[in-house]
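K.L.:
next one to model:
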Amino acid sequence: MTPIMHTIVVGILSYLTLIIVLRISGKRTLSKWNAFDFVVTIALGSILATSLTSTEVTLAQSVTAFVVIIALQFVITFTSVRSRGVLKLIKSQPTLLLYKGEYCHDAMTRERVVRAEVLAAAREKGMVDIEQVHAVVLETDGAFSVIGQAGEHDSALEGVEGVPGR
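P.N.:
Presented below is the predicted three-dimensional model:
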């Protein structure tokens, strides 16, 4: 088989296999990225690219590599739901960046977030005055959550690093 024909055949079959394996593995595999998800996604892309461009890698090797990576991802996420230690290993903790209109400068420095990014997150949620913002949280996937009104117990801030009194 010519290298071009190999790329076409293996490319189509690898792509279809990847879609099937991802569908079988569930929604968690395609969730918003944290560092762990990023690594899995890059690994899958690398396997697909190698299977498309290398005539030395067989379709069976590519499929096996897909299955191994997805299986490892499944085992790690399955275990993380049942073990705090594993969860802490693969997921960071959300971090409070602004609380009751006051910036949490130490947290912002540690997370490498500048004031302009916090303000942009507030504007995106339609906040006109930073004093109206109860909290801004940097989530585990790098997104900003903006909480406009305080509740009596701040229950949405449970598990967030830096919340006063916790």
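
K.L.:
from now on I want contacts and neighbour counts done on CA atoms only, so please keep to that.
P.N.:
Noted.

K.L.:
what about residue 52, which helix or strand?
P.N.:
helix 35-53 (DSSP states H and E).

K.L.:
and residue 93, how far from residue 42?
P.N.:
According to Cα to Cα, to the nearest Å, residue 93 stands 23 Å off from residue 42.

K.L.:
who has more neighbours, these two?
P.N.:
residue 93 (14 against 11; other Cα atoms under 10 Å).

K.L.:
looks to me like that one is in a helix.
P.N.:
No: secondary structure of residue 93 (DSSP: H, G, I helix; E, B strand; the rest coil): coil, not part of a helix.

K.L.:
helix, strand, or coil at the closest residue to it other than its chain neighbours?
P.N.:
Once flanking residues are discounted, residue 93 sits nearest to residue 140: 6.0 Å by Cα to Cα, 6 or more residues apart in numbering. State at residue 140, reduced to three classes by three-state DSSP: coil.

K.L.:
sequence B follows; please return its structure for comparison with A:
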Amino acid sequence: MNPFLDVALRSIAVYFFMFAAIRIFGKNQLSQLNAGDIVLLLLISNAVQNAMVGSNNSLEGGLVAATVLFALNFLVKKIIFKNPIIKSLIESDPVVLIKDGIVDNIKMKEQQVSFDELEEVVREHGVENIGDVKLAVLEVDGNISVISMDIENNQTKFTHHKRKFPRKSHKY
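P.N.:
Below is the predicted model:
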């Protein structure tokens, strides 16, 4: 077999393996990286490098692997954009945690968001009381968006919060 075709096929296999692994273990773990996450990413990249290029340590082999990964990522993003069924398989859906001041405890438990964390996020958005929250949404990237009602000016206020503790898992 052509050594560059071998690298390309190995790269494709590793790409889809990593896609599946991130989906299973929670892609939203990547919304905010801490030191442990960075170390994990570096170790994973080192671990899968040999799986992609095999014994081919040439510059050309590395460039083929990188080109295949970029092209495959471009293609997957195009497919996700055009096909909602595939998008739902790859990405999670946003989850409403608070609607009109009422907390959805079932959704919070499913998404492993503690009440203390939710209260902290609401306060970080400048809202004193959960009852004043019109909508709080756990976004697909693991962040929480809050829309509150400004009673004095009778208008809504939107803020977006990066989660300190991203989702721990993803439910299919």
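
K.L.:
can you pull the TM-score for these?
P.N.:
TM-score of the superposed chains, computed with TM-score structural alignment, normalised by the length of structure 1, equals 0.58; 114 aligned residues with a Cα RMSD of 3.4 Å.

K.L.:
count the neighbours of residue 82 of structure 1 for me.
P.N.:
Neighbour number of residue 82 of structure 1 under other Cα under 10 Å is 10.

K.L.:
post-alignment, the helix or strand harbouring residue 135 of structure 2 versus structure 1, mean distance?
P.N.:
According to DSSP H and E, residue 135 of structure 2 maps onto strand 133-138. For strand 133-138 of structure 2, the mean deviation from structure 1 after alignment is 0.8 Å (mean Cα distance after the TM-score superposition for structure 1).

K.L.:
tell me the contacts of the residue nearest to residue 93 of structure 1?
P.N.:
Contact analysis of residue 140 of structure 1 by Cα atoms under 8 Å, 6 or more residues apart in numbering lists 34, 91, 92, 93, 94.

K.L.:
hang on, the earlier thing: and the angle for the following helix or strand past the strand holding residue 135 of structure 2 with strand 133-138?
P.N.:
Sequence order places strand 144-150 as the next helix or strand after strand 133-138 of structure 2, per DSSP H and E. For strand 144-150 of structure 2 against strand 133-138, the angle by axes from the mean of the first three to the mean of the last three Cα atoms, to 10 degrees is 170 degrees.

K.L.:
return the distance of the helix or strand that strand 144-150 of structure 2 is followed by from the chain's centre.
P.N.:
Going down the chain from strand 144-150 of structure 2, the next helix or strand is strand 155-161, by DSSP H and E. Centroid separation for strand 155-161 of structure 2 versus its chain: 21 Å, with Cα atoms, centre = their mean, to the nearest Å.

K.L.:
ok, stretch 70-78 of structure 1 next?
P.N.:
The answer for stretch 70-78 of structure 1 is 15 Å, by Cα atoms, centre = their mean.

K.L.:
repeat that for stretch 62-71 of structure 2.
P.N.:
23 Å.

K.L.:
mean distance of that stretch to its aligned residues in structure 1, please.
P.N.:
Mean for stretch 62-71 of structure 2 is 1.3 Å (mean Cα distance after the TM-score superposition for structure 1).

K.L.:
neighbouring contacts of that stretch?
P.N.:
By Cα under 8 Å, 6+ apart, the list of residues contacting stretch 62-71 of structure 2 reads 4, 7, 8, 11, 12, 15, 52, 53.

K.L.:
hmm, back to that, which residues of structure 1 does the strand holding residue 135 of structure 2 align to?
P.N.:
Using TM-score structural alignment, strand 133-138 of structure 2 lines up with residues 133-138 of structure 1.

K.L.:
who's in contact with that stretch?
P.N.:
Stretch 133-138 of structure 1 has contacts (Cα under 8 Å, 6+ apart) with 94-101, 118, 121-122, 127, 144-150, 160.

K.L.:
what about burial for those residues, which qualify?
P.N.:
Buried members of these, scored by 16 or more other Cα atoms under 10 Å, are 94-100, 118, 121-122, 127, 144-148.
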